[in-house]
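[1] Okay, here's the prediction I keep looking at, along with the sequence it came from:
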Amino acid sequence: MIEGLLVLELKVLVDERGWFKESWQRARMTAEGLPDFRPVQANVAFNSEKGTTRGLHAEPWDKLITVGTGRVQGGWCDLREGSPTYGQTQTVEIGPGTAVFVPRGVANGYQVLEDATTYLYLVNDHWSPDAGYVNVSHKLIDWPLTPRNLSEKDRNLSTELQPVPPRKILVTGSGGQVGRALRKVLPDAEFTTSADFDITAPPERNWRQYQAIINCAAYTAVDDAETDPARAWAVNAQGPAHLARIAAENNLTLVHLSTDYVFDGASERAYREDDPVAPLNVYGASKAAGEVAAGTAPRHYIVRTSWVVGEGKNFVDTMRGLAERDIRPQVVHDQKGRPTFASELAKGIAHLLTTQPEYGIYHLSNSGDEVGFDELAMAVYTGLHRDPDMVQPVTSEQYFEGKAHARRPSRSTLDTAKIEATGFVPQNWRVGLALYLL
């Protein structure tokens, strides 16, 4: 059996006039396990003689097949790259009471079993001469009749299998810490920077050939956002709105990164996903608006995170540089939370896309004890065999005295119980730090 190829029984109502059936009924069929594949085109092929054989054609879209009149034998070969049933074939007889869902990348063909047979199918992308087709010989299937009326093209197809790559994943803002970490976890994704993919004015793509968008693009200059709110809102709120529209129109999953700064820090416990947002600054407000926008995509994961540490400018690397120069830094002690290593965040995002739990908001940081920035700095100094007492704890008021700055939440620890319930257990941040400092 080919994985993902689904055979459905259709209710056929018969009377003296003939018969009636619902060949596509979204609510019922999706409830029975059919993917909500959002068809955009309906096709009909009339076949005058039994024995007529077509295929096998692996087109870059999903299909739902049935017949209007007559019967056919459907035949399929799995050409999906990485599929557990790659190379396997399957056959099913299709009459008025049968429908078959054929996933993208499974080569499809059929043989007509009765004269004057009408073959019907829905697809979720428009036909194009420029689409990527991978076809294979009908000889891979054991047909009940001697094949006839083959097209010249089908007659000459090879039995050699060619893998069909899966739908793509687009990563925006890939020059940042999370984008760089995702390159190691999702090496086959398409990575874009703001220079070639501006989320405030997304360029055209054939979005039906994508399965997901991971939005790592963001305006993250917390203090600058206070004096440049228009740019912060354009990137952090309007950008996700554009991506959500694209995702909704093309049945894509949108993964959107958000922040602990949507909270005000007044909670006496770690923040859960359903806690009300109350941002203290323009940056946090723009990110909270971005969450609302991203949530309009039917298939969305909003991933809130905190204190990201990865390849690029980050707090841990700053402390490392100071420690290696034996500098005694002043570090705030009244902002509490937990760091998130970009490598762990990338793994969590990949986990959501792979396991596909319920759509919604998920908190994702490394696990472990809640600390202030001063304690995190001390841990860096200790890990580099420097005296942690070199770190001088100060209040935020003392640190920012005389400087223009945005208010920060005093506590932004995120409760990760929800994502842990899906099977992803984040690494303790102290373990992550030790490995990062190697």
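    Thanks, I have it.

[2] Every contact and neighbour count from this point should use C-alpha atoms.
    Noted.

[3] burial of the nearest residue to residue 89 once chain neighbours are set aside, as a residue count?
    In space, and not counting its chain neighbours, residue 89 is closest to residue 77: 4.3 Å by Cα to Cα, 6 or more residues apart in numbering. By the criterion of other Cα atoms under 10 Å, residue 77 has 28 neighbours.

[4] What of residue 397?
    11.

[5] Work out for me the element it sits within.
    Using DSSP states H and E, the element containing residue 397 is helix 396-399.

[6] mind listing what's buried in that helix?
    Neighbour-count burial for helix 396-399 flags residue 396 (criterion: 16 or more other Cα atoms under 10 Å).

[7] And the next helix or strand after it, what does it pack against?
    Next helix or strand after helix 396-399 toward the C-terminus (DSSP H and E): helix 417-420. With contacts taken as 3 or more Cα pairs under 8 Å, 6 or more residues apart in numbering; DSSP states H and E, helix 417-420 sits against strand 360-363.

[8] do that again at 10 Å, thanks
    Counting contacts by 3 or more Cα pairs under 10 Å, 6 or more residues apart in numbering; DSSP states H and E, helix 417-420 is packed against helix 342-355, strand 360-363.

[9] Pull the contacting residues for the closest residue to residue 182 other than its chain neighbours.
    For residue 182, ignoring the flanking residues on the chain, the nearest one in space by Cα to Cα, 6+ apart is residue 346 at 5.1 Å. Residue 346 sits next to 177, 178, 179, 180, 181, 182, 183, 184, 185, 186 when contact means Cα atoms under 10 Å, 6 or more residues apart in numbering.

[10] Give the buried subset of those as a PyMOL selection command.
    Selecting just the buried residues from those in PyMOL takes one command, with 16+ other Cα under 10 Å as the test:
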select buried, resi 177+178+179+180+181+182+183+185+186
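
[11] ok, which pair from the contacts of residue 346 is furthest apart?
    Across these, the longest distance by Cα to Cα is 14.3 Å; it joins 177 and 186.

[12] how close does the nearest residue to residue 309 once chain neighbours are set aside sit to residue 152?
    The shortest distance from residue 309 to any non-neighbouring residue, by Cα to Cα, 6+ apart, is to residue 341 (4.7 Å). Using Cα to Cα, to the nearest Å, residue 341 is found at 57 Å from residue 152.

[13] same check, this time on residue 45
    Applying Cα to Cα to residue 45 and residue 152 gives a distance of 17 Å.

[14] Comparing the two, which residue is more hemmed in?
    Of the pair residue 45 and residue 152, residue 45 is the one with more neighbours under other Cα under 10 Å, namely 12 against 8.

[15] Just the buried positions in whichever strand or helix holds residue 287, please.
    Here residue 287, judged by DSSP H and E, is contained in helix 282-294. Buried residues in helix 282-294, counted by 16+ other Cα under 10 Å: 282, 283, 284, 285, 286, 287, 288, 289, 290, 291, 293, 294.

[16] Second structure follows, compare the two:
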Amino acid sequence: MLQSISKSLAALVVGVVLGGCHSNAQTAQSADPLSEYHGLYTPSNTEEFQTSMHTNHPDYDWGVWGHNLAKLVKDEATDDMYAIVDGKRSSKQFCFSSQSLYNKVREYVLDQYGWGTADYSERISIMPMDNKTVCTCNDCTARGNTSTNATPAVTAFVERLAEEFPRHKFFTSAYHTTNTPPTTSLAANVGTFVSSIKLPMRVDFTKTEGYNEFVQNVKAWRKQCSRIYVWDYERNYDDYLSPFPCLLAMQARFRLYRDLGVQGVFVNGSGDDYSAFDDMQTYVLALLLDNPDTDVHESIARYYREHYPQTADLLTTYYWGLEQRAQSTNHLLPLYGSMQEMCESYLDVKEFVSFRSQLDKASKLTVGDERKRLNALLTALAYTQLEMYRTGLLAKDEETIGEMREILKGHSELKGMNNRDESGHSIDDYLKKWE
């Protein structure tokens, strides 16, 4: 659904990309909304964090994840596994009526996870390639496919697997060509991810067309599918390094999902790439997934008191101010936004420069883990200030620009701070452009 998933997982060996690393039993479906799956695709959602905060991560919790079916097939793909589009074979999409494709997936599931047991099952997602191409071969068309709707063939494929492996759970997606719900009820061990991409990223979205469309889509899928998860988004995917005050907006979304009876949520963040304030935001998001009515301000303050004892007040005051501004203006938070758009929405240039300067001075009085965390944050915020200079939001100041560039060069010594966005544009290339 977003490039960060496939790009990050592509670097992993197939056993991790497709198979995950867990062998724990998955609990039976719970009647409690949001209780079944708390997926966070963020650098701070480590194995230790998952254990302590009861969160999930796609690298560990799925037999096949997202749009990674192509990685399962790999070099063993045959022509008949691919779609017929406009009368021609296309390797850009699968044919979900293909017996060869089914045999390959079946073989993989059986080899890696067996039939499952009363105490063990695997989550396996079967999604088309991430585009709007649909197979319209004779078999897929006979199942009900059209040039824009792949749901009939995809759900038939998933239902067939679910029937053969009743102890495993199989998921498809309500996204792009599979957004239309099936016309018949799906098995109890079949679920779907409904994408929230059209639900505006703002604190109050209830008066928008996207809200009505999303709610109706969830309700329509619930009529045919008993297990509904939401695939959600919480980052500016064009800029991981600048502040993005998403917590009050995410709280509103989680409350909506709870009211709609959604059983699980996957929150797509920056994957393995560092993003500003991610450690605190991941902590608060985990709390909100447990209870959407959690006090966001108190949770932010508590996290900073524990992990940033010397600078907690400064960090809490500044970040909470961003959240309050986003709430009071109810401006759209850009999932793909420029520095100008962020400043129109919630960033105040002078306030930011003052905050970064104060935090830099305060950091010199800190030690240990707090000093390390602040070093990473200040490195990221140097990029934000450089972008303000580059886009003309700040008047040119060669001395300060040079200082920010030197700070940003330190990214190479920090874990996960290589890329500045979802597309994989590197910080090194950015610095070269300044030269």
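    Looks like it arrived, so ask away. Small disclaimer: the values here were computed from a predicted structure and weren't measured.

[17] And the TM-score, once the two are fitted together?
    The TM-score (TM-score structural alignment, normalised by the length of structure 2) is 0.28; 206 aligned residues with a Cα RMSD of 7.2 Å.

[18] And the residue nearest to residue 309 of structure 1, how far from residue 13 of structure 1?
    59 Å.

[19] Tell me which of these two has more neighbours.
    Legend: neighbour count by other Cα under 10 Å for residue 341 of structure 1 and residue 13, higher for residue 341 (26 against 11).

[20] distance of that one from residue 65 of structure 1?
    From residue 341 of structure 1 to residue 65 of structure 1 the distance is 46 Å (Cα to Cα).

[21] Same question for residue 308 of structure 1.
    Where residue 65 of structure 1 is concerned, residue 308 of structure 1 sits at a distance of 48 Å (Cα to Cα).

[22] same deal with residue 169 of structure 1?
    Residue 169 of structure 1 sits 27 Å away from residue 65 of structure 1, going by Cα to Cα.

[23] Which strands or helices does the helix holding residue 287 of structure 1 pack on?
    helix 229-233, helix 239-250, strand 253-259, strand 300-305.

[24] Flag every buried residue along the shortest one.
    The reference is to helix 229-233 of structure 1. Result for helix 229-233 of structure 1 [16+ other Cα under 10 Å]: buried residues 231, 232, 233.

[25] Likewise for the second one?
    Within helix 239-250 of structure 1, the residues that qualify as buried by neighbour count (16+ other Cα under 10 Å) are 239, 240, 241, 242, 243, 244, 245, 246, 247, 248, 250.

[26] so what's residue 399 of structure 2 up against?
    Residue 399 of structure 2 neighbours (Cα under 10 Å, 6+ apart): residue 405.

[27] Can you report how many residues lie near the closest residue to residue 21 of structure 1 other than its chain neighbours?
    Nearest non-adjacent residue to residue 21 of structure 1, counting by Cα to Cα, 6+ apart: residue 12, 4.8 Å away. Neighbour count of residue 12 of structure 1, defined by other Cα under 10 Å: 15.

[28] One more: residue 217 of structure 2?
    When neighbours are counted by other Cα under 10 Å, residue 217 of structure 2 comes out with 18.

[29] doesn't residue 173 make contact with it?
    No: shown here, residue 217 of structure 2 and residue 173 do not form a contact pair, counting by Cα atoms under 10 Å, at 11.9 Å.

[30] The residue nearest to residue 309 of structure 1 and residue 418 of structure 1, how far apart?
    From residue 341 of structure 1 to residue 418 of structure 1 the distance is 19 Å (Cα to Cα).

[31] I believe the residue nearest to residue 89 of structure 1 is in a strand; please confirm or correct that.
    Yes: counting by DSSP: H, G, I helix; E, B strand; the rest coil, residue 77 of structure 1 is found in a strand.

[32] State the distance from it to residue 107 of structure 1.
    On the measure of Cα to Cα, residue 77 of structure 1 and residue 107 of structure 1 end up 5 Å apart.

[33] How about residue 315 of structure 1?
    For residue 315 of structure 1, the distance to residue 107 of structure 1 equals 51 Å [Cα to Cα].

[34] Looking at those two, which is more packed in?
    Each of residue 315 of structure 1 and residue 107 has its neighbours counted (other Cα under 10 Å); residue 107 has more, 28 against 18.

[35] Distance of that one relative to residue 434 of structure 1?
    49 Å.

[36] and residue 321 of structure 1, how many residues sit next to it?
    12.

[37] Measure how buried residue 72 of structure 2 is and give me the count.
    Neighbour tally, residue 72 of structure 2, other Cα under 10 Å: 18.

[38] How about residue 170 of structure 2?
    Residue 170 of structure 2 has 25 nearby residues by other Cα under 10 Å.

[39] helices or strands next to the helix or strand containing it in the packing?
    Taking DSSP H and E as the criterion, the element that holds residue 170 of structure 2 is strand 169-174. Packing contacts for strand 169-174 of structure 2, counted by 3+ Cα pairs under 10 Å, 6+ apart, involve strand 123-125, helix 151-164, strand 190-195, helix 209-222, strand 227-233.

[40] Dump the ones you listed into JSON lines; add distance to residue 289 of structure 2 as well.
    Output for those, formatted as JSON lines (distance: least, Cα to Cα, whole Å):
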{"stretch": "strand 123-125", "distance to residue 289 of structure 2": "20"}
{"stretch": "helix 151-164", "distance to residue 289 of structure 2": "28"}
{"stretch": "strand 190-195", "distance to residue 289 of structure 2": "16"}
{"stretch": "helix 209-222", "distance to residue 289 of structure 2": "18"}
{"stretch": "strand 227-233", "distance to residue 289 of structure 2": "12"}
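
[41] mind checking which of these is nearest residue 325 of structure 2?
    Nearest of these (Cα to Cα): strand 227-233, 20.0 Å.

[42] can you pull the buried residues of whatever helix or strand comes next after the closest one?
    Counting by DSSP H and E, the next helix or strand C-terminal to strand 227-233 of structure 2 is helix 247-259. Using 16+ other Cα under 10 Å as the test for burial, helix 247-259 of structure 2 gives 247, 248, 249, 250, 251, 252, 253, 254, 255, 256, 257, 258.

[43] ditto for stretch 317-324 of structure 2
    Applying 16+ other Cα under 10 Å to stretch 317-324 of structure 2 flags 319, 320, 322, 323, 324 as buried.

[44] need the next SSE after the helix or strand containing the third one, C-terminal direction.
    Take DSSP H and E as the rule and residue 322 of structure 2 turns out to sit in helix 312-329. Taking DSSP H and E as the definition, the helix or strand that follows helix 312-329 of structure 2 towards the C-terminus is helix 339-345.

[45] packing partners for the following helix or strand past that next one?
    Next in sequence after helix 339-345 of structure 2, counting helices and strands by DSSP H and E, comes helix 349-363. Secondary-structure packing of helix 349-363 of structure 2 (3+ Cα pairs under 10 Å, 6+ apart): helix 312-329, helix 368-390.
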